[in-house]
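Asker: Predicted model and sequence follow; I will ask about them next.
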Amino acid sequence: MEAISYERASDVAGAVRAAQQPGTVFIGGGTNLLDLMKGGIARPLRLVDVTHIRGLDTIGSLPDGSLRIGALVRNSDAANHPYVRERYPLLTQALLAGASAQLRNMATVGGNLMQRTRCHYFYDVAFVQCNKRQPGSGCAAIDGHTRMHAILGASSQCIAVNPSDMSVALAALDATVRVSGPRGERVIPFAAFHRLPGERPDLDTTLQPGELITSVDLPPPLFSEHAHYLKVRDRASYAFALVSVAAALQLDGNTVKNVRIALGGVAHKPWRASVAEQMLTGAPLTDATLHSAAAAALRDAHPQRDNAFKVQLAQRAIVRALKQAAGEPGGFA
């Protein structure tokens, strides 16, 4: 076993400085990183513990009405924070749909963003062909069992999906990610934080080397009244999504004023259904408009041999999530 050094950072600047050494990885709750290390997938030479940095474990409103969630806030604390529950119910629902209560009590918001795929070919090092583990080695999943894999945005290099429930809600809510690195601070729109696989599936995010996530910022709440997170999975307890939908609406009577739709379990990153949003905005909320928008959201899908069912499943999930967000689960005219 390779030796691993450990350092506890006391502030953001110190953590960033420590991360300039090759082979350094930040550790927070460790709920995913430690699994990767035990499986021989992640082999850091140095761990920088960021859990004692003050100010990154708080939730607070900003002068413009937006909300800042520190990167070290535990998933359970974020889900149960009164302001989040009241103003951003979509985020609360997504967090509570993810993992077990024990894991939520350990996992951090920043760490959740950095989760790696649960593709079984990635996790099993016996499969030497995995471009996420070893760039250029190939993708064993493409010719393997593909039931859990991507139907949107995949490439010939990788068909893995992002596992995070929280990230699907954040994509729908137009969150931003604040990071600090060797070149200072910057803000990343959530849509640009995670990457599609392309030719470099080993890169999950657009973070630069040595950058540390410090917070996730949510814009002033627009969807406090009509929001729903729907997760379709093989079992209700502690399973990753086959398909998930984060749906949020602003309504004027039965007319859609504003809508956000993001999908999980279908792509290498949370997938924003922008075409469906455009079709629904200004339209009456009817079964016909919902089904047309859902079909449009999946028109570019390219399923694999074992997951063609996900196309129709995702369409139905979009319709159901929007109906439940609107408070009309029984249907429309």
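Answerer: That came through, no problem. Residues are numbered from 1 along each chain as shown.
Asker: When you work out contacts or count neighbours from here on, use the C-alpha atoms and nothing else.
Answerer: Will do.
Asker: now the helices for the stretch 151-300 of the chain?
Answerer: Secondary structure of the stretch 151-300 of the chain (DSSP state H, counting those that start in this stretch): helices at 166-172, 274-280, 287-297.
Asker: I'd like to know which elements the longest helix along the chain is packed against.
Answerer: In the chain, with assignment by DSSP state H, the single longest helix is helix 309-326. Using 3 or more C-alpha pairs under 8 Å, 6 or more residues apart in numbering; DSSP states H and E as the contact test, the elements touching helix 309-326 are strand 226-232, strand 243-252, helix 287-297.
Asker: Can I get these in JSON lines including distance to Thr31?
Answerer: Converted to JSON lines, those look like this (distance: least, C-alpha to C-alpha, whole Å):
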{"stretch": "strand 226-232", "distance to Thr31": "21"}
{"stretch": "strand 243-252", "distance to Thr31": "22"}
{"stretch": "helix 287-297", "distance to Thr31": "33"}
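Asker: Same list, these, but as CSV with distance to Ala79 and mean neighbour count please.
Answerer: Below are the helices and strands packed on helix 309-326 laid out as CSV (distance: least, C-alpha to C-alpha, whole Å; neighbours: other C-alpha atoms under 10 Å):
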stretch, distance to Ala79, mean neighbour count
strand 226-232, 13, 25
strand 243-252, 15, 26
helix 287-297, 28, 19
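Asker: Between those, which one is closest to Glu211.
Answerer: strand 243-252 (28.1 Å; C-alpha to C-alpha).
Asker: Contacts made by that closest one with the rest, please.
Answerer: Strand 243-252 is contacted by residues 90, 94, 165, 168-169, 172, 222-223, 225-233, 256-266, 310, 313-314, 317-318, 321-322, 325-326 when judged by C-alpha atoms under 8 Å, 6 or more residues apart in numbering.
Asker: Against that first model, consider the following:
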Amino acid sequence: MRNFDYARAADVDQAIALHARAAETVYLAGGTTLLDLMKLDIMRPAHLVDIHKLGLDQIELPGDGRVRIGAMVSNTDLARHAHIAEHYPSLSEAVLSGASTQLRNKATTGGNVMQRVRCGYFRDGVSPCNKRTPGSGCSAIDGLNRNVHAVLGGSPQCIAAHPSDMCVAMVAIGATVELQGPRGRREVPLADFHLLPGDTPWKEHAIEPGEMITHVTLDAPMPGSRSAYLKLRDRGSYQFALASSAVIVALDGQTVRDIRIALGGVTTKPWRAANAEDVLRGKVVSEALIREAAAAAMTGAQSYGQNGFKLLLGQQAVIRNLSRLVA
């Protein structure tokens, strides 16, 4: 590991000021991704600003039906919070499906939103990787791409799948990322916060230099809804999704009054499957309709060889989850 300077901020303003003092400065939250990448010599910050003591570790209920989550709320505290477990079960299930108990105790909401991809070519430090070294190429497209590579949202520059379970559930729910930086405070819808790779895969987030996440605010729950998160993977613990879905559905009898579907594991960012929702909304639910919606969710998917099975597995993530919810 390379040498670096360390400073602990006492409040948000001080954290932003410390970050602005020098280039190559990074905010340190839970560190479960950052420290790993520093040890691998993939990220090389010269300065770390510790934001543990900023009072951003609370879950607030403003009274308007929404929930405001501090960036430093641990994954464990988020998943186990009584209001989250009752009113946002898909989010609680998504968080608990990720990593291990020890990592969830340390990992944070803001850090989860900002976590980086698990592509082995990105992390090995030597293979051509446009995300790590712009213009060098993408080794995954013709290489080993079975597990953590996407079939939706990729480009000739990058096909690394987004790793977060939490963000998939939040995109289905509807959420807003609150940012604060040298130019003040602003909000970005979570659906727009993560960027498609396109021609600039090294630009992963809609965040400006010096900005930090302070909160993530969830939309109010869909009235009369039920929800679930389904994660499909090779083994039952401590593994990233091959395909996943977060589904929120409200029924009037057997008619779909409203529906939200988001995908993970098969996509380069948390993916709202609006076309699948359009197939279902206002229709009487049936096995045939669910399969039609699942196929619509994977519209535009492209196989890169070893990950071709995800074209059907992504459909199964929708079919199994939605079928269980409407049974």
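Answerer: Sure thing, it's come through. These numbers come from a predicted model, not from an experiment.
Asker: would TSV of the helices of the stretch 151-300 of the first structure with distance to Arg195 of the first structure be doable?
Answerer: TSV is the format used below for those (distance: least, C-alpha to C-alpha, whole Å):
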stretch	distance to Arg195 of the first structure
helix 166-172	13
helix 274-280	17
helix 287-297	19
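Asker: Out of those helices, which gets nearest to Ala42 of the first structure?
Answerer: Per C-alpha to C-alpha, nearest to Ala42 of the first structure of the helices of the stretch 151-300 of the first structure: helix 166-172, 22.0 Å.
Asker: Please point out which parts of the closest one sit buried.
Answerer: Residues of helix 166-172 of the first structure classed as buried by neighbour count (16 or more other C-alpha atoms under 10 Å): 166-172.
Asker: which one of these is nearest Pro303 of the first structure?
Answerer: Nearest to Pro303 of the first structure among these, with distances taken as C-alpha to C-alpha, is Val168, at 20.2 Å.
Asker: ok, the nearest residue to that closest one once chain neighbours are set aside to Gly14 of the first structure distance?
Answerer: Leaving out its chain neighbours, the residue that sits closest to Val168 of the first structure by C-alpha to C-alpha, 6 or more residues apart in numbering is Pro270, at 5.2 Å. Noted for Pro270 of the first structure: a distance of 31 Å to Gly14 of the first structure, by C-alpha to C-alpha, to the nearest Å.
Asker: same check, this time on Arg186 of the first structure
Answerer: In terms of C-alpha to C-alpha, Arg186 of the first structure sits 17 Å off from Gly14 of the first structure.
Asker: go on, Arg200 of the first structure?
Answerer: Arg200 of the first structure is 30 Å from Gly14 of the first structure, by C-alpha to C-alpha.
Asker: And Pro189 of the first structure, by the same measure?
Answerer: 25 Å.
Asker: before we move on, what about Ala79 of the first structure?
Answerer: 29 Å.
Asker: go on, His268 of the first structure?
Answerer: 32 Å.
Asker: Run a quick neighbour tally on the closest residue to Ile213 of the second structure other than its chain neighbours.
Answerer: Counting by C-alpha to C-alpha, 6+ apart, Leu179 is the residue found nearest to Ile213 of the second structure once chain neighbours are left out, at 4.6 Å. For Leu179 of the second structure, the neighbour count with other C-alpha atoms under 10 Å is 20.
Asker: Leu179 of the second structure is in contact with His215, isn't it?
Answerer: Yes - using C-alpha atoms under 8 Å, Leu179 of the second structure is in contact with His215, at 7.4 Å.
Asker: quick one, helices of the stretch 1-150 of the second structure?
Answerer: 12-20, 34-39, 75-80, 82-87, 89-96, 101-106, 109-114, 120-123.
Asker: Indicate which one of these is closest to Arg291 of the second structure.
Answerer: Of those, nearest to Arg291 of the second structure by C-alpha to C-alpha is helix 89-96, at 21.1 Å.
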